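*Asks:* Test case, fold it:
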Amino acid sequence: MRVPVDGGDLAVEIHDGDTPPVLAIHGVSGSRKLWNWVAAHGFSLIAPDLRGRGDSAHVPGAGISQHADDVLNVLDALELPSATVIGMSMGGYVAVDLAVRHPNRVRALVLVDGGLPMAAHAHMTPELLEAAFAPQIAARERTWTADEYLTVQATLNPLIDPTDPFIREYFAHDLTEDGRLRLPAETLVADAKDVIFGASRWQELTVPTWFVHAEWSTGPDTPPAYTVEQAAEFRAALPVLREPMLINEVDHGGTVMTRSGAAVTAEALADALK
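*Replies:* Here you go, the predicted model:
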């Protein structure tokens, strides 16, 4: 379906399942296809392509609060007074913003390797951020076939299974019909800056919250976005936060984009739906 927002309309995919509705918010360079692995567990998911991504690539603008306003429009369009919300990576920050500003619309919150402050962000500068995204920006200067793009992504993400049809569908959704990456570089960088340098309001959360995090960040044995110790500190500081769940032997993307990671994320979501 299409949902009108400021500047255009969002593409929203509805996964019919046997649960109450769940609003699913993807990460900074992702799309609605991120949630296919979780949807396979039988959840009723509402998965928008955020502005600048996928079939919403034509909608200009960026920013955590802008995305939160957009997904609020999605709830309104579906006439849902409230929903459980799950957000992965940047989607977690969007979900936190939504839950803090509109707590009556979020009955429970699931944060997947995002939404809470990352220690690495404290050492980031705008210059380092630009350098970190240089490969992604360069990739937008050329055209790709679906097979070429998948091969590169499988090299960059050694834990994904390139034979998984969900993987192929996910990365194919990044491309236009003529093989260009849909996500504009300026949108990617602007959203990343808002995540890293923006003020998080996580300590203002009042809705029941679950937190799932990965053992690694970008492949085996890499330092995680969140350590077990940091997760415990969040648990102690935030009364509404349930016991954090660590997913062993997956990285950031693998929390959702692998069968094993999605199974743990689905377990947390099922618990939140109760």
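
*Asks:* Only C-alpha atoms from now on, for both contacts and neighbour counts.
*Replies:* OK.

*Asks:* Would you quantify the distance from the closest residue to R142 other than its chain neighbours to L188?
*Replies:* Once flanking residues are discounted, R142 sits nearest to R180: 6.7 Å by C-alpha to C-alpha, 6 or more residues apart in numbering. Separation of R180 from L188 (C-alpha to C-alpha, to the nearest Å): 15 Å.

*Asks:* likewise D251?
*Replies:* Distance, D251 to L188, by C-alpha to C-alpha: 21 Å.

*Asks:* which residues in the stretch 151-274 of the chain form helices?
*Replies:* Applying DSSP state H, counting those that start in this stretch to the stretch 151-274 of the chain gives helices spanning 165-172, 185-197, 228-237, 254-257, 259-273.

*Asks:* same deal with the stretch 1-150 of the chain?
*Replies:* Here the stretch 1-150 of the chain has its helices, by DSSP H, counting those that start in this stretch, at 36-39, 64-77, 90-101, 126-132, 134-139, 146-156.

*Asks:* Can you pull out the residues in contact with the longest one?
*Replies:* Contact with helix 64-77 is made by 3-6, 48, 50-51, 81-83, 93-95, 97-98, 191, 194-195, as judged by C-alpha atoms under 8 Å, 6 or more residues apart in numbering.

*Asks:* Does D113 touch W216 like I think?
*Replies:* No - contact status for D113 versus W216: not in contact, 10.3 Å apart, counting by C-alpha atoms under 8 Å.

*Asks:* would JSON lines of the helices of the stretch 1-150 of the chain with mean neighbour count and distance to P244 be doable?
*Replies:* JSON lines is the format used below for the helices of the stretch 1-150 of the chain (neighbours: other C-alpha atoms under 10 Å; distance: least, C-alpha to C-alpha, whole Å):
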{"stretch": "helix 36-39", "mean neighbour count": "22", "distance to P244": "18"}
{"stretch": "helix 64-77", "mean neighbour count": "20", "distance to P244": "24"}
{"stretch": "helix 90-101", "mean neighbour count": "26", "distance to P244": "14"}
{"stretch": "helix 126-132", "mean neighbour count": "12", "distance to P244": "28"}
{"stretch": "helix 134-139", "mean neighbour count": "14", "distance to P244": "31"}
{"stretch": "helix 146-156", "mean neighbour count": "14", "distance to P244": "28"}
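
*Asks:* Sequence B follows; please return its structure for comparison with A:
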Amino acid sequence: MVLRAPANGIEIAYDTFGSPGDRPLLLVMGLASQLIHWDEEFCGMLAERGHHVVRFDNRDVGESTHLHEAGAPQPGGAAPYLIGDMADDAAGLLDALGLDSAHVVGVSMGGMIAQSMAIRHPGRVRSLTSIMSTPSPQAAPPTEAAMAALMSPPSPDREAAVRRALETWKVIGSPGYPFDAERIARVAGLSYDRAYDPAGVARQFAAIVASGDRAPQLGELSVPALVLHGEEDQLVPLPGGTATADAVPGAKLVTFPGMGHDLPRALWPEIVGAIADLTAAAER
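*Replies:* Okay, the predicted model is just below:
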């Protein structure tokens, strides 16, 4: 059941897995992606490894607050908010849940938010896992094909939205693993039903572009950190993960041959194991 909590002046939709007495683990999703993009089975695997898992909708997607009054970003105009504001949303959600801190895992833009959360709220982040992300878009520009898929026009209806999702993930997904068309179509349809807001996604994208390079601040962190990245990622190529690992003192970098800009089911045990090993070690 999706719940709602006030955070940083907005409302955040979230749900949880596992026992509240276990290690708190906050999952942060990427651009245009809702909490349902964290697969329930994947969350269950994390819970089985001793985590109380919290997944949530970032601002401007899903059932969290959409900043409709901000409108669509204008070329050359100021971004309505930055990645740091989204990191403050996540910290506010911890407040609402009565958590003084948590282990934080983010993918893509969610990795940027997780990085920013560790910078802005260092006492709130017990460990940092940054997946398929980067300290700065300039560190790992997308391929032309990936950028074209990302910037394709908004879909006029549900069927077109599902079709666009399938076409996008064929470009940016993992070439070394089976293409799970059934799951992609199901999640895309459910995402459309929960909330379809192209202007909100545009505001998120503007935040990514306007937020600058986090590498200098990441260099000041003293948090246990793990960086996971696909070697075939076209949207955030591998140099983004390398730049993240190079920036965070002591960070461990793990790369996966054949993995693109998604989390292939076959890699879930390895990814969950790496996260669990980090959080357990951080607790010690």
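
*Asks:* thinking again about what came up before, would you mind measuring from the residue nearest to R142 of the first structure to F171 of the first structure?
*Replies:* For R180 of the first structure, the distance to F171 of the first structure - C-alpha to C-alpha - is 12 Å.

*Asks:* quick one, which of those two is more surrounded?
*Replies:* Taking neighbours as other C-alpha atoms under 10 Å, R180 of the first structure and F171 compare with F171 leading, 19 against 16.

*Asks:* What lines up with the more buried one in the second structure?
*Replies:* Alignment note (TM-score structural alignment): F171 of the first structure maps to A188 of the second structure.

*Asks:* Report the contact partners of the residue nearest to that match when sequence neighbours are not counted.
*Replies:* Distances taken as C-alpha to C-alpha, 6+ apart put V162 closest to A188 of the second structure, at 5.3 Å, once the chain neighbours are dropped. Residues counted as contacts of V162 of the second structure (C-alpha under 8 Å, 6+ apart) are A185, A188, G189.

*Asks:* Is the first one in contact with T168, as I believe?
*Replies:* No - the criterion here is C-alpha under 8 Å, and A185 of the second structure misses it with T168 at 11.4 Å.

*Asks:* hang on, the earlier thing: between D113 and W216 of the first structure, which contacts overlap?
*Replies:* A225, H252.

*Asks:* neighbour-wise, which of the two wins?
*Replies:* D113 (29 against 23).

*Asks:* Now check the second structure for the residue matching the more buried one.
*Replies:* Aligned partner of D113 of the first structure by TM-score structural alignment: M132.

*Asks:* Isn't its match up against G241?
*Replies:* Yes - because the distance of 6.3 Å satisfies C-alpha under 8 Å, M132 of the second structure is recorded as touching G241.

*Asks:* anything in contact with each of these two?
*Replies:* In contact with both M132 of the second structure and G241: V227, L228, H229, using C-alpha under 8 Å, 6+ apart.

*Asks:* returning to what we had before: and the residue nearest to A188 of the second structure, what pairs with it in the first structure?
*Replies:* Using TM-score structural alignment, V162 of the second structure sits opposite L150 in the first structure.

*Asks:* cool, and G30 of the second structure?
*Replies:* G30 of the second structure maps onto G27 in the first structure, with residues paired by TM-score structural alignment.

*Asks:* can you check D89 of the second structure too?
*Replies:* By TM-score structural alignment, D89 of the second structure lines up with D70.

*Asks:* same deal with T279 of the second structure?
*Replies:* Using TM-score structural alignment, T279 of the second structure lines up with L273 in the first structure.

*Asks:* ditto for D233 of the second structure
*Replies:* Per TM-score structural alignment, D233 of the second structure is aligned with S217.

*Asks:* cool, and P269 of the second structure?
*Replies:* In the first structure, P269 of the second structure lands on A263 (TM-score structural alignment).

*Asks:* got a list of what its match touches?
*Replies:* A263 of the first structure neighbours (C-alpha under 8 Å, 6+ apart): V38, H41.
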